[in-house]
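Enquirer: Model the structure of this input:
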Amino acid sequence: MRHRYLPRAAVALALTAAVCAPAATAHAANPPAGRTENLSVRSAESGPALPAPTGKHPVGKTTLHLKDDGRPDPWVPGERRELMVSVWYPAVRPSKNPAPYMTAAESEEYLKTSGVKVPPHLLSTVRTHATLETEPAARRGGLPLVVLSPGFGMPRATLTGLAEELASRGYAVAAVGHNYEANGTTFPDGHTTPCAACKGADMTDADWQRVGAVRAQDISFVLDELTSDRPGWQGRKFIDAGRIAMVGHSAGGFSIIPAMLRDARIKAGVNMDGNFRYPNDVPLDRPVLMLGMTGHVPGGPDATWDRTWKQFTGWKRWLSVEGTGHLSFTDLAALTKKLGIPFQDLDGDRCDAVTRAYVAAFVDRHLRGTESALLTGPSARYPEVVFHRP
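Expert: Below is the predicted model of the structure:
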């Protein structure tokens, strides 16, 4: 089974309807003058809205531009590794500046690969529930951190709903834009990069293993930047470096293994519907949640889940959600419903609610020590979630 790095069918349906590296530097990223304001106004007045977070905190957001001067970019020779990272956090109060979903350039780059004739800025009109320039609601060193890694070819924005949910519940959340692995990443100087690493159906297992290894390095670097005393985002003082989890979708999901094996700071990991590509022969004794679509069941078409399950020697759960597809664990599930053409059998808002509930229950258990009945067995609240114990 091969990964599809672009959700062509889903996008077409919805849119037709409407090692820790040295010498790093970081700073908050802002688009060219006027762009943030224009996007925020557009986001507030038009376009579909993400489901609202359910936690008690307002959500703040900032964006970081991280430069890893000690590492060459693995996909573009002659460049050093640079990443864009979105950070959400519980805020004291919202500001009057809504956080945009994507830049217009990111939306255009992402959508043009679908081959569909649609307004190129469409995804920049999505309304979020976070605001910019807000004061964090946290004591020093008090926030557990969840790092998000998106699917291959997918901008980091596609996990925004989950990020806002966790931030509203008191987590710091960092979504990593793995440069040249997404169709659209905009940098502070205004330039937007394509997915240079994408090879479509020509991707081999060796290619996917390389993706996992690169992402493991990216995650370690981001953790260094978010938790160290080096100049950068001042919010690092609020993060508890002893309570970190990683959650990924698709390629970001299978990358939890190389990332956790590389970096002991990651205490727990969630794979949302990613075929395990690397590795399948190294035991991992930290908590793992496997959350997948209907086909990700024992003995199903993707044998990598069966093989990898055996290598998890610590706390583990294998759950599938009936009526879902590969993209049902991203914002696209709810957004396509709001555009009038859902792309899975299960209601899009329901897909979103299931993902939020089970990921939140997992990180609550392993970063806060809060038990949840959702992780002990089938729940009458979520009958579409099936527990597997091969």
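Enquirer: use CA for all of it now, contacts and neighbours both
Expert: Noted.
Enquirer: What residues of the top helix by length along the chain count as buried?
Expert: Counting residues, the longest helix found in the chain (DSSP state H) is helix 205-227. For helix 205-227, burial by neighbour count (16 or more other CA atoms under 10 Å) applies to 208-209, 211-227.
Enquirer: Could you also give me the structure for this second sequence? I'd like to compare it with the first:
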Amino acid sequence: MIGRIAAAALTTAALLTTGTAVSAAAPVGVTVLPRPSGQFQVGTTTLHLVDQGRPDPFQPDRPRELMVSVFYPAMATERFPRAHYVSTELVPDIQRRLGIELPGLLTNSYTDAPALRDGRFPVVLYTPGAGVSRLLGTGLAEDLASRGYVVVTMDHTYEGPAVEFPGGRITSAAPMPEGFVPSVRKKYIAARLLDIRFVVDSLTRLAAGTDPDAENRWLPTGLAGALDPDRIGIVGHSSGGYAAVEAMHDDRRISAAVDLDGQIGVDEDFGQAATEGVDRPVLVMTSRQIEEVGDANPSLDAFWQHGTGWKRQLTMSNSAHYDYTDMPTLVPDAVRPAAKTYFGPIPAARAADLTHTYVSALFDKFLRNDSNTALDHPGTDPEITTLR
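Expert: Got it, this is the predicted structure:
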């Protein structure tokens, strides 16, 4: 899937808009993301993280820098503004790539609201697919936060389509004169793995009371005390799914992983998680599309052979690769027929609900020791089939 479909992610906008004149503007104040299913209100903030000890592999004269969004259980949200899905500066680039207009789209989160004072919450990291913004994991992040997780979504600078840094500075994806060939994909994955490790380092510092933000800006009240660095999970989509499982293989601070529709390697070059296995729990959720294409099967077979931890593979009927992201919710219904490469017949709201249910179930089961999750009751949802 990293080969055919994830590479195609880099031209998503063109395929969504080619041959159509369809575009839909979100009126000011509209929320189209599903309402989070948990009991808590959700706050959000951003962090600018700079790894002074690592030159950027795409800009070697600069240290590696990242932007992450943090979603967390919040309180007193009525005093804080709702967060926009896309900042004003990023709107032109993002809407051009998605073929939709987003200037008025709001999330379900409240900017810089104080964190809920109810002890420390497990942490979940989110890493997106190849050439995709962290924004497309917002719906999942909000849902997990509403259930009592601190969720950190990350952009991988110079791989994501556009990343906004403080002061309105925007970086675009690095040029790929040879195309999205395996050597390029390996370079991206290597950078991602170090990014993930650095984000974990930064969150550990934050939980200990040190502000990791490069500008040392004011952070939401109580945020540092809301993170539990001893309970960390990770979820990724497509090549982010590969990075998630590989990062857990490399870093024992990560206790559980979810791979959403990704193989565990780059084409025939399997990752170490596939060739050596991991001893911690992994949930793989595949689309019907990836099952039909079959790209992921060899690396997943190797992972099943070598892994010694709890593992399960589920598939969602009538689904395609991007049904595990926010994209189906954002794209107007009239555009969906032109985008069938990316979305299946399953309704967007149902795909989101199932994704949120089973991702949270994995983390509930292994970060909270909950034995009464959706994973403990197979057959409850007819769209979900257990493959192994």
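Enquirer: By how much does the longest helix of structure 1 deviate from structure 2 on average?
Expert: Its aligned residues in structure 2 lie a mean 1.7 Å from helix 205-227 of structure 1 after superposition (mean CA distance after the TM-score superposition for structure 1).
Enquirer: Which part of structure 2 matches that helix?
Expert: Counting by TM-score structural alignment, helix 205-227 of structure 1 falls onto residues 182-204 of structure 2.
Enquirer: what separates the matching stretch from the chain centre, distance-wise?
Expert: 14 Å (CA atoms, centre = their mean, to the nearest Å).
Enquirer: likewise stretch 68-85 of structure 2?
Expert: Relative to where its chain is centred, stretch 68-85 of structure 2 has its mean C-alpha point 18 Å off (CA atoms, centre = their mean).
Enquirer: What are the contacting residues of it?
Expert: 40-49, 102, 104-116, 135, 141-142, 145-155, 226 (CA atoms under 8 Å, 6 or more residues apart in numbering).
Enquirer: What lies in contact with the top strand by length along structure 2?
Expert: Longest strand in structure 2 by number of residues (criterion: DSSP state E): strand 41-55. Residues outside strand 41-55 of structure 2 that contact it (CA under 8 Å, 6+ apart) are 61-75, 77, 83, 108-115, 142, 145-146, 165-166, 198-199, 202, 212-215, 219-220.
Enquirer: Which part of structure 1 matches whatever helix or strand comes next after that strand?
Expert: Counting by DSSP states H and E, the element after strand 41-55 of structure 2 in chain order, helix or strand, is strand 63-74. Matched against structure 1 by TM-score structural alignment, strand 63-74 of structure 2 falls on residues 80-91.
Enquirer: that older thread, now for whichever helix or strand comes after the longest helix of structure 1, which elements pack on it?
Expert: Counting by DSSP H and E, the next helix or strand C-terminal to helix 205-227 of structure 1 is strand 239-249. Here strand 239-249 of structure 1 touches strand 143-149, helix 205-227, helix 256-262, strand 266-272, going by 3 or more CA pairs under 8 Å, 6 or more residues apart in numbering; DSSP states H and E.
Enquirer: Would you mind getting the average deviation of strand 239-249 of structure 1 from structure 2?
Expert: Counting by mean CA distance after the TM-score superposition for structure 1, strand 239-249 of structure 1 comes out at 0.6 Å.
Enquirer: okay, and that strand goes to which residues in structure 2?
Expert: So strand 239-249 of structure 1 is aligned with residues 227-237, judged by TM-score structural alignment.
Enquirer: Now tell me what touches the matching stretch from outside.
Expert: 120-129, 150, 203-204, 207, 241-244, 248, 253-262, 324-325, 359, 363, 367.
Enquirer: Counting neighbours, what do you get for the aligned partner of residue 109 of structure 2 in structure 1?
Expert: Matched by TM-score structural alignment, residue 109 of structure 2 corresponds to residue 130 in structure 1. Neighbourhood size, residue 130 of structure 1 [other CA atoms under 10 Å]: 30.
Enquirer: Same check on residue 112 of structure 1?
Expert: Residue 112 of structure 1, neighbours per other CA under 10 Å, totals 14.
Enquirer: Which secondary structure element is home to residue 139 of structure 1?
Expert: Using DSSP H and E, no helix or strand contains residue 139 of structure 1.
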